[in-house]
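**Student:** The amino acid sequence is not available; the structure is as follows:
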């Protein structure tokens, strides 16, 4: 379900601080839970920085996942043309429209709130196709949520997400590095990936035990936007990293049917069968998946 409120006007939103965040939580009886990965940002400068780094503007429809109490939502409404917020917690989803009406009355009509799980949300669930993704993703499911949204919404041209610092490093890792793996390659299927900054623990309530980082993905049309092609490529990636200490000849044996067939396909794709999976970039995996 989704609810849209008010007509948009022009005054700048009033951003939330620590006192407002705690007050809003108390009003609706919300206590942040680890299960839903709830850590609410309470620093106005941080959300301003996220919005600035995202590069969104008046022509953008921003998809925000996990808006929580609305800190980032308000900052986005001050810049983007429209925000579609997907919130799994029905209590938080119900509160967000009134928070926006109070703190950003001029932009209230630019907000749509959808009560849904970001892991299962589909294009038909949204009233309009998003052009950008900007979100503080739940850290326990950040990678699968990001990959699902990039696959489900090809209209998303840019993504800026806040994730656990270690996950940010993995997503932005390059071939040959120690932390380069499945998330690194799959994210690159959709576009160029880079680290876009760090976020300290002290800007959250409650304060997490881990550091956070920003990752930006700029979509390219290099690889086919075809679910079957993508699934085939991702299957090769999963197989190559399932036994990352092994050479590709051995690691891909089950995927190809035998080590000999894996070697044949690798050579047909112009890839040395003696390499390991972390030496290949996403273009290599795309070529390999296309070999008959």
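**Tutor:** Structure's in. What do you need? As the structure is a prediction and not an experimental result, all values here were calculated from the model. Numbering: from 1, shown residues only.
**Student:** okay, CA-based contacts and neighbour counts for the rest of this
**Tutor:** Noted.
**Student:** what's near enough to touch residue 45?
**Tutor:** Residues near residue 45 by C-alpha atoms under 8 Å, 6 or more residues apart in numbering: none.
**Student:** List the buried residues in the strand or helix carrying it.
**Tutor:** Assigned by DSSP states H and E, residue 45 falls within helix 44-54. Going by neighbour count (16 or more other C-alpha atoms under 10 Å), the buried part of helix 44-54 is 44, 46, 47, 48, 50, 51, 53, 54.
**Student:** isn't the second one right up against residue 202?
**Tutor:** No. Proximity of residue 46 to residue 202 does not meet the contact threshold set by C-alpha atoms under 8 Å, at 10.6 Å.
**Student:** returning to what we had before: what distance separates the helix holding residue 45 from the centre of its chain?
**Tutor:** Distance of helix 44-54 from the chain centroid (C-alpha atoms, centre = their mean, to the nearest Å) equals 16 Å.
**Student:** same thing with stretch 228-248?
**Tutor:** That offset, for stretch 228-248, works out to 21 Å (C-alpha atoms, centre = their mean).
**Student:** now swap in stretch 28-46 and tell me
**Tutor:** 18 Å.
**Student:** do the same with stretch 187-204
**Tutor:** In terms of C-alpha atoms, centre = their mean, the centre of stretch 187-204 is found 9 Å from the chain centre.
**Student:** repeat for stretch 245-265
**Tutor:** With C-alpha atoms, centre = their mean, you get 32 Å for stretch 245-265.
**Student:** That stretch spans what distance, first to last residue?
**Tutor:** 20 Å (C-alpha to C-alpha, to the nearest Å).
**Student:** hmm, who's touching it?
**Tutor:** 236, 239-244, 266, 273-277, 288, 291-292.
**Student:** Name the SS class of the residue lying closest to residue 266 once chain neighbours are set aside, please.
**Tutor:** Closest residue in space to residue 266, ignoring its immediate chain neighbours: residue 273 at 5.9 Å, by C-alpha to C-alpha, 6 or more residues apart in numbering. Three-state assignment for residue 273 (DSSP: H, G, I helix; E, B strand; the rest coil): coil.
**Student:** one more structure, for comparison:
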């Protein structure tokens, strides 16, 4: 059984490495073993899971995951922390054969860089300042991912799991919904971190699924880019109707209304009312309208 890190071990390790948590990298280290156990349990990982962890820091969650996975890839941007992690794992009785450390930026990591075995789950305490871009990048880059559990700022967690019509529903909600069904998996208090953040954290669990729209003649990436362009345009002006909000994207209000009618969407609706499938229908309708108009 791999030994976990408590508050004293975290501070001692940071002192030996001369590491001071920085806001620039969004570093808040978990020092509570019970919180680590809770995260691992909430991830519901099968024994054969290959997990990707982003931002392992001093290794609290890494140590908790190692006993529950077939293999663990960790991506750490800080070279000092990345270099120290294998030693920490060895000192705490962890199986180094299950661990691959990648000193890299999670916003730029690729499936090829991770190598085999390909991760099928994402479990991470994500830096607050890049949480949403990291999740969306990894889901786009790693089609092998089937599930995930991420800890993010509570406000961000609320946005990620929000549904149409909710006050917090927006671009992160829709874009995550393209890839997966998401749900809230709990709240985490500031007291379990060092340094202590001034906000609560939230756990978001997700299960990946097929995109809501598939076009045989178009790649998933190209289709996703078109759908996300519609989403970005719709939420750029939240209080406007779709006819007005999509005018710039479609080439004018009248053109936007034609596309919306073709997609079966009320032109007077607003972006915060639509599901990801409806956004996909709008994107799919655009080339059809263009063709008929010409």
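**Tutor:** Thanks, I have it. Quantities reported herein were computed from a predicted structural model and do not represent experimental measurements.
**Student:** helix or strand right after the helix holding residue 45 of the first structure?
**Tutor:** Later in the chain than helix 44-54 of the first structure, the nearest helix or strand by DSSP H and E is strand 61-65.
**Student:** Where do the helices of the stretch 51-200 of the second structure begin and end?
**Tutor:** Here the stretch 51-200 of the second structure has its helices, by DSSP state H, counting those that start in this stretch, at 60-66, 79-91, 111-114, 131-141, 154-161, 171-179.
**Student:** any idea how far residue 142 of the second structure is from the most centrally placed residue in the second structure?
**Tutor:** Nearest to the geometric centre of the second structure sits residue 135, at 2.1 Å (C-alpha atoms, centre = their mean). To residue 142 of the second structure, residue 135 of the second structure is 10 Å away according to C-alpha to C-alpha.
**Student:** for residue 174 of the second structure, same thing?
**Tutor:** 19 Å.
**Student:** same question, residue 123 of the second structure
**Tutor:** Taking C-alpha to C-alpha, one finds residue 123 of the second structure at 14 Å from residue 142 of the second structure.
**Student:** before we move on, the earlier item: so the equivalent of the residue nearest to the centre of the second structure over in the first structure versus residue 129 of the first structure, what's the distance?
**Tutor:** By TM-score structural alignment, residue 135 of the second structure lines up with residue 146 in the first structure. Taking C-alpha to C-alpha as the measure, residue 146 of the first structure falls 16 Å from residue 129 of the first structure.
**Student:** ditto for residue 208 of the first structure
**Tutor:** For residue 208 of the first structure, the distance to residue 129 of the first structure - C-alpha to C-alpha - is 33 Å.
**Student:** before we move on, back to that, look at residue 123 and residue 142 of the second structure and report which has more neighbours.
**Tutor:** Set side by side, residue 123 of the second structure and residue 142 show more neighbours around residue 123, with 26 against 18, by other C-alpha atoms under 10 Å.
**Student:** And the more buried one, what's its match in the first structure?
**Tutor:** Using TM-score structural alignment, residue 123 of the second structure pairs with residue 134 in the first structure.
**Student:** quick one, what contacts that match?
**Tutor:** 51, 54, 62, 63, 64, 65, 159, 160, 161.
**Student:** do that again at 6 Å, thanks
**Tutor:** By C-alpha atoms under 6 Å, 6 or more residues apart in numbering, residue 134 of the first structure lies in contact with 64, 159, 160, 161.
**Student:** Strands of the first structure, start to end?
**Tutor:** When secondary structure is read from DSSP state E, the first structure shows strands at 2-4, 40-41, 61-65, 82-87, 111-115, 132-136, 158-164, 191-199, 204-205, 212-219.
**Student:** among the ones you listed, which is nearest residue 19 of the first structure?
**Tutor:** strand 204-205 (10.6 Å; C-alpha to C-alpha).
**Student:** residue range for that closest one in the second structure?
**Tutor:** Going by TM-score structural alignment: strand 204-205 of the first structure matches residues 193-194.
**Student:** so how much does that stretch differ from the first structure once superposed?
**Tutor:** Once fitted to the first structure, stretch 193-194 of the second structure is off its aligned match by 0.4 Å on average (mean C-alpha distance after the TM-score superposition for the first structure).
**Student:** what does that stretch rub up against?
**Tutor:** 28, 29, 30, 31.
**Student:** just to revisit the earlier point, most tightly packed of the helices of the stretch 51-200 of the second structure?
**Tutor:** helix 60-66 (a mean of 26; mean count of other C-alpha atoms under 10 Å).
**Student:** Just give the nearest non-adjacent residue to the equivalent of residue 104 of the second structure over in the first structure, would you?
**Tutor:** Correspondence of residue 104 of the second structure to the first structure, assessed by TM-score structural alignment: residue 116. Closest residue to residue 116 of the first structure apart from its sequence neighbours, by C-alpha to C-alpha, 6+ apart: residue 88 at 4.8 Å.
**Student:** quick one, what contacts that neighbour?
**Tutor:** By C-alpha under 6 Å, 6+ apart, the neighbours of residue 88 of the first structure are 115, 116, 117.
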